[in-house]
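K.L.:
Sharing a sequence plus its predicted fold:
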Amino acid sequence: MLAKRIIPCLDVKDGRVVKGVNFVNLRDAGDPVELASIYDREGADELVFLDISASVEGRATMIEVVRRTAGEITIPFTVGGGISQTDDMKRILRAGADKIGINTAAVLNPQLISDGARRFGSQCIVVAVDARFNPEWGEWEVYTHGGRKPTGQRALEWVRRAEELGAGELLLTSMDADGTKDGFDLALTRAVSQSVGIPVIASGGAGRKEHFGEVFREAGADAGLAATIFHYKELTIAEVKDELRQEGVAVR
């Protein structure tokens, strides 16, 4: 079994890391470059940097913050937010990112996934999916623009299509679980993991170290992403990995 990955997420707005609950009520969590450096030293397997207001404000990701962050770390680094064409991807990769995260732009223009995969390789293309349960459908709906806009797109259909188009990985965020600390959305993660053959990063809801083992064992996630618990020192990456080892889960 491949080792499971623990990934802190830096949601950046106006140059600062922020965190909220269910995508709202954001509060400051620090400087992205400083936090990235700390997580690298503490044993994070990768890092995700999301410029959460870029798509809403219709502007490009902050290249300078990406460049400074990349200069401080040695672990793989995914950057997303405001990326709408392959030239944007090229600039982000040149600034030091290892992978590109696309969400809103991929839904609006699915061809971007295949264009990016063809130009830079599937391993570089991470399709981020923000999903919320739709009770009328009995399944999950994809949202865009930082969770502000429902798309009418069914999440399981979308992730299968994203894989077909060349996505190398999925970053799956449960909007229902986001920031709640009640645990990852096991039903959503399991459904997506069973629908695709590419790695799935589970995001949204981590509150205790036991939650990571649950999402790996019970839902088939390949990585667990968290923000609040790491930013505010409620848990360390080492504590999460020690717990996973005790549970018999392979980690790096």
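P.N.:
All right, it came through fine. Just so we're clear, the structure is a prediction, and the values are computed from it rather than from any experiment.
K.L.:
contacts, neighbours, all on C-alpha from now
P.N.:
Will do.
K.L.:
Now do the SS call for Thr74.
P.N.:
For Thr74, the secondary structure call by DSSP: H, G, I helix; E, B strand; the rest coil comes out as coil.
K.L.:
show me the contacts for the residue nearest in space to the middle of the chain.
P.N.:
The chain has Leu171 as the residue nearest its centroid, 4.2 Å off, counting by CA atoms, centre = their mean. Residues near Leu171 by CA atoms under 8 Å, 6 or more residues apart in numbering: Val126, Val127, Ala128, Val129, Val200, Ile201, Ala202, Ser203.
K.L.:
Check Glu139 too.
P.N.:
When contacts are counted by CA under 8 Å, 6+ apart, Glu139 touches Phe133, Arg154, Ala155.
K.L.:
want to try TSV for the contacts of Leu171, with distance to Val249 as columns?
P.N.:
What follows is the contacts of Leu171, written out as TSV (distance: CA to CA, whole Å):
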residue	distance to Val249
Val126	24
Val127	26
Ala128	25
Val129	26
Val200	16
Ile201	16
Ala202	16
Ser203	18
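K.L.:
of all these, which comes closest to Phe212?
P.N.:
Nearest to Phe212, judged by CA to CA, of these is Ala202 at 9.1 Å.
K.L.:
Check the spacing between the closest one and Leu225 real quick.
P.N.:
Using CA to CA, to the nearest Å, we find Ala202 at a distance of 6 Å from Leu225.
K.L.:
higher neighbour count, those two?
P.N.:
More crowded of Ala202 and Leu225, by other CA atoms under 10 Å: Ala202, with 33 against 23.
K.L.:
if I look at Asn134, how far off is Met175?
P.N.:
According to CA to CA, Asn134 and Met175 sit 11 Å apart.
K.L.:
what do you get for Arg217?
P.N.:
As defined by CA to CA, Arg217 lies at a distance of 21 Å from Met175.
K.L.:
If we only consider the contacts of Glu139, which is nearest to Phe77?
P.N.:
Of all the contacts of Glu139, Ala155 has the smallest distance to Phe77: 25.1 Å, by CA to CA.
K.L.:
Count the residues that sit near the closest one.
P.N.:
If you count neighbours by other CA under 10 Å, Ala155 ends up with 24.
K.L.:
quick one: it and Glu141 touch, right?
P.N.:
Yes. When contacts are counted by CA atoms under 8 Å, Ala155 is listed as touching Glu141 (5.2 Å).
K.L.:
and for these two, which residues touch both?
P.N.:
In terms of CA under 8 Å, 6+ apart, Ala155 and Glu141 are both contacted by the residues Ala131.
K.L.:
For this structure, which segments count as strands?
P.N.:
Here the chain has its strands, by DSSP state E, at 5-13, 16-21, 24-30, 47-51, 77-80, 99-102, 125-134, 139-144, 149-154, 169-174, 200-203, 223-226.
K.L.:
can you tell me which residues contact Val159?
P.N.:
Val129, Leu170, Val192, Ser195, Val196.
K.L.:
let's bring in a second one:
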Amino acid sequence: MLTKRIIPCLDIKEGRVVKGTNFVELRDAGDPVELSKIYNEQGADELVFLDITASFEKRDIIIDVVKRTAEQVFIPLTVGGGIKTVDDFRKILRAGADKISINTSAVKTPELIKEASEIFGTQCVVVAMDVKRKYITDSQDANLKDKNIFETKLGSCWFEVYIYGGREGTGIDAIEWAKKVEYLGAGEILLTSMDADGTKDGYDLVLTKAISENTKLPIIASGGCGNANHVVDAFTEGKADAALMASILHYRECTVNDLKKEVEKNNIPVRF
């Protein structure tokens, strides 16, 4: 059985790590290079950098952060945020990244997934999905023919893909989108529940399990991690291949090693 991965996530704004709740109310969490070194020492399997101010004029900032991190940290690094072209892929990879994460550009120009995977390899292309539950009312029934419906404790819902940092819904069903990105050549899915993000109430296991069961791609569960039990749940109930977390690590509530020890106690293979 493949080992499960623990992956710290660093949301970067203007060169600093920030963290919020449900994609808003951001607060400072530290220097990305220093935090990366700490997580590397704690035994993180990989790191994810997400540039949340990824306009053109900010691009040099994230490239500098990637370069400085790659010089000191030697675990796989995924970088995302504002990447729209194969040339953007190339620039970030040359700075020291191992994988590139795309979200909005993947939805807007799906052929980018195919093109990038053919040039750089599927292992390099991570499609990030920001997903939100859409609860169903009777008036919506006529519009749900192409949606996968799930029964949850809060009612029936489907899962909608969002873009532009969670600011715009697409009407795209997350299950169908996951299948499509696999077909186009993505190597991995970074799956974030917008509903759970920053709440520390646990991952959206209904969402995670649904995506995991409908694609053969590795799934990184993201959004809602509050303790080690949530990570265990993501691997067992959610069937995820990796778990991403931010707040509990940034604010020293636990370490990567603490999480791995608890996961191992539950007979789930991890790498120390």
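P.N.:
Done, it's in. This structure is a prediction, so every number in the text was calculated from the model and none was measured.
K.L.:
before we move on, back to that, looking at the contacts of Val159 of the first structure, which is nearest Glu72 of the first structure?
P.N.:
Nearest to Glu72 of the first structure among the contacts of Val159 of the first structure, counting by CA to CA, is Leu170 at 25.3 Å.
K.L.:
neighbours around the counterpart of that closest one in the second structure, how many?
P.N.:
With TM-score structural alignment as the criterion, the equivalent of Leu170 of the first structure in the second structure is Ile189. Residues within reach of Ile189 of the second structure, counting by other CA under 10 Å, total 25.
K.L.:
what's the answer for Pro218 of the second structure, then?
P.N.:
Pro218 of the second structure: 18 surrounding residues under other CA under 10 Å.
K.L.:
counterpart of it in the first structure?
P.N.:
Per TM-score structural alignment, Pro218 of the second structure is aligned with Pro199.
K.L.:
Surely that match and Asp222 touch.
P.N.:
Yes. Counting by CA under 8 Å, Pro199 of the first structure touches Asp222, with 5.6 Å between them.
K.L.:
what do these two both touch?
P.N.:
Contact with both Pro199 of the first structure and Asp222 is made by no residue, according to CA under 8 Å, 6+ apart.
K.L.:
separation between Ile7 of the second structure and Ala246 of the second structure?
P.N.:
Distance of Ile7 of the second structure to Ala246 of the second structure, computed by CA to CA: 9 Å.
K.L.:
Likewise for Pro218 of the second structure?
P.N.:
Pro218 of the second structure is 20 Å from Ala246 of the second structure, by CA to CA.
K.L.:
Thr53 of the second structure too?
P.N.:
To Ala246 of the second structure, Thr53 of the second structure is 18 Å away according to CA to CA.
K.L.:
which one of the two has more residues nearby?
P.N.:
Neighbour comparison, Thr53 of the second structure and Ala246: the larger count goes to Ala246, with 26 against 19 (by other CA under 10 Å).
K.L.:
residue contacts, the more buried one?
P.N.:
Taking CA under 8 Å, 6+ apart as the test, what Ala246 of the second structure contacts is Pro8, Cys9, Leu10, Lys19, Cys225.
K.L.:
Kindly recompute the last result at 6 Å.
P.N.:
Ala246 of the second structure makes contact with Pro8, Cys9 under the criterion CA atoms under 6 Å, 6 or more residues apart in numbering.
K.L.:
One more: the one 10 residues further on?
P.N.:
With contact set as CA under 6 Å, 6+ apart, Val256 of the second structure has these partners: Gln42.
K.L.:
And it, what's its match in the first structure?
P.N.:
Under the alignment (TM-score structural alignment), Val256 of the second structure pairs with Ile237 of the first structure.
K.L.:
Look at Asn134 and Met175 of the first structure and report which has more neighbours.
P.N.:
A count of neighbours by other CA under 10 Å puts Met175 above the other of Asn134 of the first structure and Met175, at 23 against 13.
K.L.:
can I assume the more buried one is in contact with Val129?
P.N.:
No. Applying CA atoms under 6 Å, one finds Met175 of the first structure not in contact with Val129, separated by 9.8 Å.
K.L.:
For the second structure, which segments are assigned as helices?
P.N.:
Counting by DSSP state H, the second structure has helices at residues 32-42, 59-70, 86-95, 104-108, 111-120, 174-184, 205-214, 228-236, 247-250, 256-265.
K.L.:
who's in contact with stretch 46-65 of the second structure?
P.N.:
With contact meaning CA under 6 Å, 6+ apart, stretch 46-65 of the second structure is reached by 7-13, 75-82.
K.L.:
er, stretch 120-128 of the second structure actually
P.N.:
Outside stretch 120-128 of the second structure, the residues within contact range by CA under 6 Å, 6+ apart are Lys99, Ile100, Ser101, Ile102, Asn103, Gly185, Ala186, Gly187, Glu188, Ile189, Leu190, Leu191.
K.L.:
how long is that stretch end to end?
P.N.:
So stretch 120-128 of the second structure: terminal residues 17 Å apart, CA to CA.
K.L.:
Can you give the distance of that stretch from its chain's centre?
P.N.:
Centroid separation for stretch 120-128 of the second structure versus its chain: 13 Å, with CA atoms, centre = their mean, to the nearest Å.
K.L.:
can you check stretch 11-27 of the first structure too?
P.N.:
For stretch 11-27 of the first structure, the distance from its own C-alpha centre to the chain's C-alpha centre is 14 Å (CA atoms, centre = their mean).
K.L.:
Enumerate the positions of it that are buried.
P.N.:
For stretch 11-27 of the first structure, a neighbour-count test (16 or more other CA atoms under 10 Å) marks Asp11, Val12, Lys13, Arg16, Val17, Val18, Lys19, Gly20, Val21, Asn22, Phe23 as buried.
K.L.:
if we can go back for a sec, next, format the helices of the second structure as a markdown table and append distance to Leu2 of the second structure.
P.N.:
Shown next, in a markdown table, are the helices of the second structure (distance: least, CA to CA, whole Å):
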| stretch | distance to Leu2 of the second structure |
| --- | --- |
| helix 32-42 | 20 |
| helix 59-70 | 26 |
| helix 86-95 | 26 |
| helix 104-108 | 28 |
| helix 111-120 | 23 |
| helix 174-184 | 20 |
| helix 205-214 | 15 |
| helix 228-236 | 12 |
| helix 247-250 | 24 |
| helix 256-265 | 13 |
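K.L.:
So for Gly198 of the second structure, which of those sits nearest?
P.N.:
Proximity to Gly198 of the second structure (CA to CA) singles out helix 247-250 among these, at 7.1 Å.
K.L.:
name the helices or strands packed onto the closest one?
P.N.:
Contacting helix 247-250 of the second structure under the criterion 3 or more CA pairs under 6 Å, 6 or more residues apart in numbering; DSSP states H and E is no other helix or strand.
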